[in-house]
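S.K.: sequence and computational prediction follow.
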Amino acid sequence: MPVITNIADLKRIYRRRVPKMFYDYAESGSWTEQTFRENTTDFSRINLRQRVAVDMTNRTTAGTMIGQDYAMPVALAPVGMLGMQHADGEILAARAAEKFGVPFTLSTMSICSIEDVAERTSKPFWFQLYTMKDEDYLRRLIERAKAAKCSALVITLDLQIIGQRHKDLRNGLSAPPKPTLANWIDLSTKWGWGIEMLKTPRRQFGNIIGHVDNIDDPSSLTAWTATQFDPSLDWKKVEKLISMWGGKTILKGILDVGDARMAANVGADAIVVSNHGGRQLDGALSSIRMLQPILDAVGDQVEVHLDSGIRSGQDVLKAIAMGAKGTMIGRAYVYGLGAMGEEGVTRALEVIHKELDVTMALCGHRRLQDVGRDILLVPEDFEGRWKRF
């Protein structure tokens, strides 16, 4: 068993084990990938203040997000095609999150369906919704999430149209992989992944196949999906979806102060400061750089969470110290899932938790609720001085 000391260790195993198209799907951004890179490098610009001679016993990272208890302020973000990173990936990740005591978010574009995950877990999970033009399908999808007793709806707002991701286009990304020569050559070196995939019947988008008329194979699904993301989504439709759901709602993809104010006004319980992991608008600011302006605008009206760029427990602590009430991780746990299945997700959570706990202690605190911006050394120009037109 390899020694896992950080998320990068899992990433190395993940890269060796998973087919190239699915590795590239997770480990890439749109266009030049500037925002994808800056999501992580901007975290490294923030330094920490070490404190000594402070009682570090009886530490806890526990608290709540949207009124729900957690072991640490980290939720597993919705990731499309998780079941292609590892057979039954959504089920395995949900189980690991449940055992660890953090929320799992199932993507609309998951391989395992809402029902698959609900039947194989014992605690409620969150469900992420992409807004589609097919309103009947959208309504039924929400009802299915209610029936599965999902405890929150995460509405993704930043995918009305899909940003161009060069690697996905070059690889011909699909689920399952298309039988091309390049794919056969790549898959011939990924026997462990292939054998596990042969053992499961879940190889297509479980929330769509069988739930939309005339969609019963990858080609018809691709054509349907390409036309379904709703470019006409506006705040009135968001408000309608929140009302249709009737429960805890998180709006994900907020990167602008004005949008944050609108999200608070329509009744969201929380917002996620996010640029979709750098996979949508390349050239947008990193999430961590936009966190403080958004907190200044709406921090007392709605819970503010953050994702995009988190690869360690120190990143989590920095986000919390700056004022976020919660965080989401995506790639960090995908590396673990692809590397080692459920155990890998658990290892990723353990790594992040240990880093979070130890760093919090060395910064002089025993409870996350007591952590504030005073533990940080943030460059004076971090939020930037931008000329606005």
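M.R.: Nice, thanks for sending it over.

S.K.: every contact and neighbour count from this point should use C-alpha atoms.
M.R.: Will do.

S.K.: tell me how far Gly299 lies from Ile250.
M.R.: Distance, Gly299 to Ile250, by CA to CA, to the nearest Å: 14 Å.

S.K.: so those two - more neighbours on which side?
M.R.: For the pair Gly299 and Ile250, the greater number of neighbours falls to Ile250 (27 against 20), based on other CA atoms under 10 Å.

S.K.: okay, one more to line up with it:
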Amino acid sequence: MKLERLINLADFESAARKRLPRPVFDVIAGGAGDETTLDWNSSAFSRIRLHPRSLVDIREIDLATTILGTKTSMPILLDPAGYQRMAHRDAELAVARAAGAAGTVFALSTVSSYQLEDVSRVASGPKWFQLYLPPGDRGPEKILGRAAAAGFDALCLTVDTPTKALRERDTRNKFSVPLSVTPHLVAQTAMRPRWAVDFVRGGVGRGTFGFNKKVLSMNDAGNALSSALRPVTPEEIRLVRRLWDGPLVIKGVLRADQCETFLNLGADALVVSNHGGRQLDTAVSTVEALPRIVDIVRGRAEVYLDGGIRRGTDVVKAVALGARAVLIGRPYLYGLAVGGEAGVRRVLEILYDETENAMGLLGARRLCDLDRSFVTLPHEGWTDTPCSH
């Protein structure tokens, strides 16, 4: 498929649906329960109205910003996402290269398909390591030491997976990690021969995602997944803060009344996130939660948002409401599935161009120009917020 024919992120989702076996597509696209929160994440953006400003010279528009002190080309970052090997054999290696080429941040999941050292070596841009705390009484010292030695710039600790989520698509598909060869998967794979060839070329034997020892074994992946399903306590965050010298990002924040606690525990940034609608169904959408969190934090930490970003107008709405940047997950995974590294780069290019266009039409030359005067929230007023970009 020629990537230039895909002109928006919805095109990539449609193309990925055609390429991936149904169980694999569903594990990427699906959410918890009735997938109400999954829908709300996107629909909430459509209910926010924009107020463009005229009489502005917008011949030069600058999307650059800084993330934890590091300059990036855009306020669009790549969320951590596990098991990317299911989408494409190059998996996180391709995504890290694409992010570096675009000049933005890539976050590597604990449940990566490739060893963190190998991903770090190909990442030319800013890189974060996302941490799920090890299960049981095992401490995070070893994995944090490896991440630090590999040169990761920041640590992203996920706090919103205290127990297993009810994802009914996966239940119906009998999907599990390690990936089980079920009759349903075999039937779907037979109808997706290009995916099957890609998966086999990457290696599926000997109980691993690939024959290369640098690729995690499927059993390791399953064990890592089990570690994600546990509550995180304040004491454990204090331990992580003591062990990690770099910036600490807390991901999975929805309540403004908990922000003070996270700041006191040493957080340098917060990600307003409901795990892409994949945990508690009917949880509040992220853009609805964002303004209160920004108001409570008051610039003492950087605030980011993920969930539901599908257009450049979504990006400018989030920034206008106080987010320093947004993170995307599913869109770049669709790009990865369709075109590998080139597909991820194309997704970022589209979102960059849409954001630049939206800023021009709004009358904003820099991210700093965006404030709440540019948006109206449903049934609410709006106020200006200080420039923090």
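M.R.: All right, it came through fine. All of these numbers come straight from a predicted model, not from anything done at the bench.

S.K.: what residues does stretch 21-33 of structure 2 touch?
M.R.: Stretch 21-33 of structure 2 has contacts (CA atoms under 8 Å, 6 or more residues apart in numbering) with 16-17, 37-38, 86-87, 165-170, 173, 175, 185, 188-189, 191-192, 195, 276-281, 330, 333.

S.K.: that one maps to which residues in structure 1?
M.R.: Aligned by TM-score structural alignment, stretch 21-33 of structure 2 falls on residues 19-31 of structure 1.

S.K.: for stretch 89-96 of structure 2, same thing?
M.R.: Stretch 89-96 of structure 2 corresponds to residues 87-94 in structure 1, going by TM-score structural alignment.

S.K.: where do the strands sit along the stretch 201-350 of structure 1?
M.R.: Under the criterion DSSP state E, counting those that start in this stretch, the stretch 201-350 of structure 1 contains strands at 249-254, 270-273, 303-306, 326-329.

S.K.: need those in JSON lines (columns: distance to Ile155 of structure 1).
M.R.: Formatted as JSON lines, those follow (distance: least, CA to CA, whole Å):
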{"stretch": "strand 249-254", "distance to Ile155 of structure 1": "5"}
{"stretch": "strand 270-273", "distance to Ile155 of structure 1": "10"}
{"stretch": "strand 303-306", "distance to Ile155 of structure 1": "14"}
{"stretch": "strand 326-329", "distance to Ile155 of structure 1": "14"}
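
S.K.: and these: which comes nearest Val378 of structure 1?
M.R.: strand 303-306 (17.4 Å; CA to CA).

S.K.: that closest one vs structure 2, average distance?
M.R.: Strand 303-306 of structure 1, aligned to structure 2 and superposed, deviates on average by 0.7 Å (mean CA distance after the TM-score superposition for structure 1).

S.K.: report all helices and strands that that strand contacts.
M.R.: Packed against strand 303-306 of structure 1 by the contact rule (3 or more CA pairs under 8 Å, 6 or more residues apart in numbering; DSSP states H and E) you find strand 270-273, helix 287-298, strand 326-329.

S.K.: minimum distance to Arg202 of structure 1: which of the ones you listed has it?
M.R.: The minimum distance between Arg202 of structure 1 and these falls on strand 326-329, with 24.0 Å, by CA to CA.

S.K.: coming back round to it: what about the match of stretch 89-96 of structure 2, distance to the chain center?
M.R.: Stretch 87-94 of structure 1 sits 14 Å away from the centroid of its parent chain (CA atoms, centre = their mean, to the nearest Å).

S.K.: and stretch 132-150 of structure 2, by the same measure?
M.R.: For stretch 132-150 of structure 2, the distance to the chain centre is 21 Å (CA atoms, centre = their mean).

S.K.: what about it, how long is it end to end?
M.R.: 18 Å.

S.K.: same deal with stretch 270-286 of structure 2?
M.R.: 12 Å.

S.K.: three-state assignment of the counterpart of Phe152 of structure 2 in structure 1?
M.R.: Aligned counterpart of Phe152 of structure 2 in structure 1: Cys150 (TM-score structural alignment). What DSSP: H, G, I helix; E, B strand; the rest coil gives for Cys150 of structure 1 is coil.

S.K.: and the gap between Cys150 of structure 1 and Met132 of structure 1?
M.R.: Remark: distance between Cys150 of structure 1 and Met132 of structure 1 (CA to CA) = 20 Å.

S.K.: who has more neighbours out of the two?
M.R.: Taking neighbours as other CA under 10 Å, Cys150 of structure 1 and Met132 compare with Cys150 leading, 22 against 19.

S.K.: show me the contacts for that one.
M.R.: Per CA under 8 Å, 6+ apart, neighbours of Cys150 of structure 1: 124-127.

S.K.: repeat that for Met65 of structure 1.
M.R.: 73, 325-326.

S.K.: and the gap between it and Ala26 of structure 1?
M.R.: To Ala26 of structure 1, Met65 of structure 1 is 26 Å away according to CA to CA.

S.K.: Three-state assignment for Asp381 of structure 1, please.
M.R.: On the three-state scheme (three-state DSSP), Asp381 of structure 1 is labelled coil.

S.K.: separation between it and Glu343 of structure 1?
M.R.: Note on Asp381 of structure 1: its distance to Glu343 of structure 1, by CA to CA, is 41 Å.

S.K.: ok, how many other residues are close to the closest residue to Ala337 of structure 2 other than its chain neighbours?
M.R.: Nearest non-adjacent residue to Ala337 of structure 2, counting by CA to CA, 6 or more residues apart in numbering: Ala87, 4.6 Å away. When neighbours are counted by other CA under 10 Å, Ala87 of structure 2 registers 26.

S.K.: repeat for Asp170 of structure 2
M.R.: With other CA under 10 Å as criterion, Asp170 of structure 2 counts 18.

S.K.: that one falls within a helix, correct?
M.R.: Yes. Assigned with three-state DSSP, Asp170 of structure 2 falls within a helix.

S.K.: give the contact list for it.
M.R.: 23, 26-27, 176.

S.K.: what's it aligned with over in structure 1?
M.R.: By TM-score structural alignment, Asp170 of structure 2 lines up with Asp168.

S.K.: longest single helix anywhere in structure 1?
M.R.: As far as residue count goes, and with DSSP state H defining each element, the longest helix of structure 1 is helix 331-362.

S.K.: apart from its neighbours in sequence, what residue is nearest Asp306 of structure 2?
M.R.: Leu327 (4.8 Å).

S.K.: the equivalent of the one you found over in structure 1: what's it in contact with?
M.R.: Aligned by TM-score structural alignment, Leu327 of structure 2 pairs with Met328 of structure 1. Applying CA under 8 Å, 6+ apart to Met328 of structure 1 gives the contacts 74-77, 305-308, 310.

S.K.: which one of those is nearest Ile111 of structure 1?
M.R.: For the contacts of Met328 of structure 1, the nearest to Ile111 of structure 1 is Ala77 (15.1 Å; CA to CA).
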